[in-house]
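Asker: Sharing a model prediction with you, sequence too.
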Amino acid sequence: MGQNPYDHSTIDNSLIKNNVNTYLEQFAAFINIPTVALQPYKNEFIVRQYNKGQVIYYSSDELTHLYYLIDGYILREHYSVNGDVYRVLNKGEHLYPLHNLFQDKTTNEMCTALTDSIVMAVPIELIEYICRNHDKVFIQMYKYLCENEKQLTEYNMALSAKSAKARVEKVLIYLCHTIGEDHEEFYEIKQFLTIQMVSDLASVSRETTGHIVNELKTQNLLLKDQKNWMISKAILK
């Protein structure tokens, strides 16, 4: 593997110590590497608990870490040079922002916890080092990057829909694919999702979004109680 460039002497007191080995095993499985291969770098991984509404990071500078969402739901807001805002919702077992790997690029992005969340911060240089020395990890990262691009394409296509109703429906389908729990006949999205979030994601007014959601309810395509959203797979047709 060559010379190891990392100093492992610093231990962050914010580690969730009772479960850090479990989290390390989970991350190792996620990137397709034996857990034992990550043990020498154990102290590089910083695990923190974030409360609902807490900012996980905000950066207009070069990020030094990738973030592995162990549990919970987060909102990422990416600001382009033109002032456009791209919003992405992620659920547990997701590594981001992958587009920062192997390039010097400024990321104007804010990440906020939508629910109580557990997040592992991993130095980008460490991930790049592991990728260079473990082909299977590099391939796995590439697969995740392709999956992210596919989801982004789906979101962009939703935004390009001509009518407000089509945009809201396609955004809901996009959310089903990215943060929904897949059941036999429907997708379930947890209670953190609000009409305002759907409105923001679809670039449709809150009032119009509410009317469209109510229409989907009357068509038995959507059920929304005080807790969760249940979206029928018939909406895909």
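Answerer: Cool, got the structure.
Asker: going forward, measure contacts between C-alpha atoms and count neighbours the same way
Answerer: Will do.
Asker: Helix, strand, or coil at the spatially most central residue of the chain?
Answerer: Centroid check for the chain by Cα atoms, centre = their mean gives Asn90 as the closest residue, at 2.8 Å. State at Asn90, reduced to three classes by DSSP: H, G, I helix; E, B strand; the rest coil: strand.
Asker: Surely it touches Ile74?
Answerer: Yes. The criterion here is Cα atoms under 8 Å, and Asn90 meets it with Ile74 at 5.4 Å.
Asker: hmm, back to that, Ser203 versus the residue nearest to the centre of the chain, what's the distance?
Answerer: 19 Å (Cα to Cα, to the nearest Å).
Asker: Second structure for comparison follows:
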Amino acid sequence: MSRTTETFQSSIQELSKILEVPSGLIVPHLSEIYVRNYEKGQVIYYQGSEADSIYLLIEGYVSRERLNENGDDYLMLNRGHTLFPISHLFEQEHYEESCTALTDALIVRVPKNLIEYLSKNNEDTFVKIFTLLRQEQQISINRNMALMGRNAEQKVINTLRILGETIGNDQGAYYEIDKVMTVTLLSALAGVSREKASHVVRGLSNNNLVLKNYQTWTISKSI
């Protein structure tokens, strides 16, 4: 078995698992499903383009950015084993956000109408999609609340806490985020200047609450 074939098969198994649908129901549609490696910085889809697909991130990190007509910018990150953008299922005709690979990423592209069909005909899949929608909504609420911090320092701390919970690897007393974090990215997520974000992180580092080793960040749960 070639490595490409093995990657495709394992990716389909992951898709079957996350949708909670027997792989046998996906097999007839394999010709419509694509597994692709994206390089860091490569755009996966653009805001305003036709929303004809849903994506399963197998490995790596992506950023999803929404820019409204007032110039307001909303940015969120996803890590491996995430299905997105599920809020576009059933009704959205165009993507309301852009998505870019923050690192090299392995991604499964699935026709949106296939997931909608599976959701309508399999109770377990419908419940799973509903659960994922609620989880994403809660993450968005938490993200908005983080940005309502009383000052820039609190916004940075709140954002670090949410990043640990959503894209970090749980290591017990702390979260570890690998290969993706920079002060510039943190400042964009927290909505503060890079200088302020750097100052806050430096203070947290002095108290051993945040440790940086290049792009691997360790964030204490007691932050």
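Answerer: Structure's in. What do you need? Treat the numbers as computed from the prediction; the structure is a model and nothing was measured.
Asker: Can you calculate the TM-score here?
Answerer: The TM-score (TM-score structural alignment, normalised by the length of structure 2) is 0.95; 221 aligned residues with a Cα RMSD of 1.4 Å.
Asker: and Tyr46 of structure 2, what pairs with it in structure 1?
Answerer: Under the alignment by TM-score structural alignment, Tyr46 of structure 2 pairs with Tyr58 in structure 1.
Asker: oh sorry, the question was meant for Glu97 of structure 2
Answerer: So Glu97 of structure 2 corresponds to Glu109, using TM-score structural alignment.
Asker: Measure how buried that match is and give me the count.
Answerer: By the criterion of other Cα atoms under 10 Å, Glu109 of structure 1 has 20 neighbours.
Asker: What of Leu63 of structure 1?
Answerer: Other residues close to Leu63 of structure 1 by other Cα under 10 Å number 19.
Asker: how close does the helix or strand containing the match of Tyr46 of structure 2 sit to structure 2?
Answerer: Using DSSP states H and E, Tyr58 of structure 1 sits within strand 55-59. Its matched residues in structure 2 lie on average 1.6 Å from strand 55-59 of structure 1 after superposition (mean Cα distance after the TM-score superposition for structure 1).
Asker: buried stuff in that strand?
Answerer: Val55, Ile56, Tyr58 (16 or more other Cα atoms under 10 Å).
Asker: Those residues into TSV, with extra columns for distance to Thr178 of structure 1?
Answerer: Output for the buried residues of strand 55-59 of structure 1, formatted as TSV (distance: Cα to Cα, whole Å):
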residue	distance to Thr178 of structure 1
Val55	21
Ile56	20
Tyr58	22
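Asker: With respect to Asp182 of structure 1, which of those is nearest?
Answerer: Minimum distance to Asp182 of structure 1 across the buried residues of strand 55-59 of structure 1 is 27.2 Å, recorded for Ile56 (Cα to Cα).
Asker: Contact partners for that closest one?
Answerer: Tyr50, Met110, Cys111, Thr112, Ala113 (Cα atoms under 8 Å, 6 or more residues apart in numbering).
Asker: Which one of these sits in the busiest neighbourhood?
Answerer: Ala113 (24 neighbours).
Asker: In structure 1, point out the residues matching the lengthiest helix in structure 2.
Answerer: Using DSSP state H to define each element, structure 2 has its longest helix at helix 123-146. Aligned by TM-score structural alignment, helix 123-146 of structure 2 falls on residues 135-158 of structure 1.
Asker: all helices in structure 1, in order from the N-terminus.
Answerer: 20-31, 35-38, 124-133, 135-159, 164-179, 195-202, 206-218.
Asker: picking that back up, mind telling me what the residue nearest to the centre of structure 1 corresponds to in structure 2?
Answerer: Checking TM-score structural alignment: Asn90 of structure 1 goes with Asn78.
Asker: sorry, back to before: figure out which of the helices of structure 1 is closest to Ile46 of structure 1.
Answerer: Of the helices of structure 1, nearest to Ile46 of structure 1 by Cα to Cα is helix 20-31, at 8.9 Å.
Asker: relative to helix 135-159, how tilted is that closest one?
Answerer: 70 degrees (axes from the mean of the first three to the mean of the last three Cα atoms, to 10 degrees).
Asker: got the angle between helix 20-31 of structure 1 and helix 124-133?
Answerer: 50 degrees.
Asker: Return the distance of helix 20-31 of structure 1 from the chain's centre.
Answerer: 17 Å (Cα atoms, centre = their mean, to the nearest Å).
Asker: Same question for stretch 158-173 of structure 2.
Answerer: 13 Å.
Asker: Pull the number of nearby residues for the corresponding residue of structure 2 for Lys17 of structure 1.
Answerer: Here Lys17 of structure 1 is matched to Thr5 in structure 2, going by TM-score structural alignment. Thr5 of structure 2 has 10 neighbouring residues, counting by other Cα under 10 Å.
Asker: same check, this time on Leu102 of structure 2
Answerer: 23.
Asker: go on, Gly53 of structure 1?
Answerer: For Gly53 of structure 1, using other Cα under 10 Å, the count is 15.
Asker: same thing with Arg150 of structure 2?
Answerer: By other Cα under 10 Å, neighbour count at Arg150 of structure 2 equals 9.
Asker: Was I right to think Leu106 of structure 2 contacts Gly60?
Answerer: Yes. Assessed by Cα under 8 Å, Leu106 of structure 2 is found in contact with Gly60 at 6.7 Å.
Asker: Settle it for me: which of those two has more neighbours?
Answerer: Ranked by neighbour count (other Cα under 10 Å), Leu106 of structure 2 and Gly60 place Gly60 first, with 23 against 20.
Asker: what lines up against the more buried one once you look at structure 1?
Answerer: Match for Gly60 of structure 2 (TM-score structural alignment): Gly72.
Asker: Not including adjacent chain positions, what is the nearest residue to its match?
Answerer: Ser117 (4.3 Å; Cα to Cα, 6 or more residues apart in numbering).
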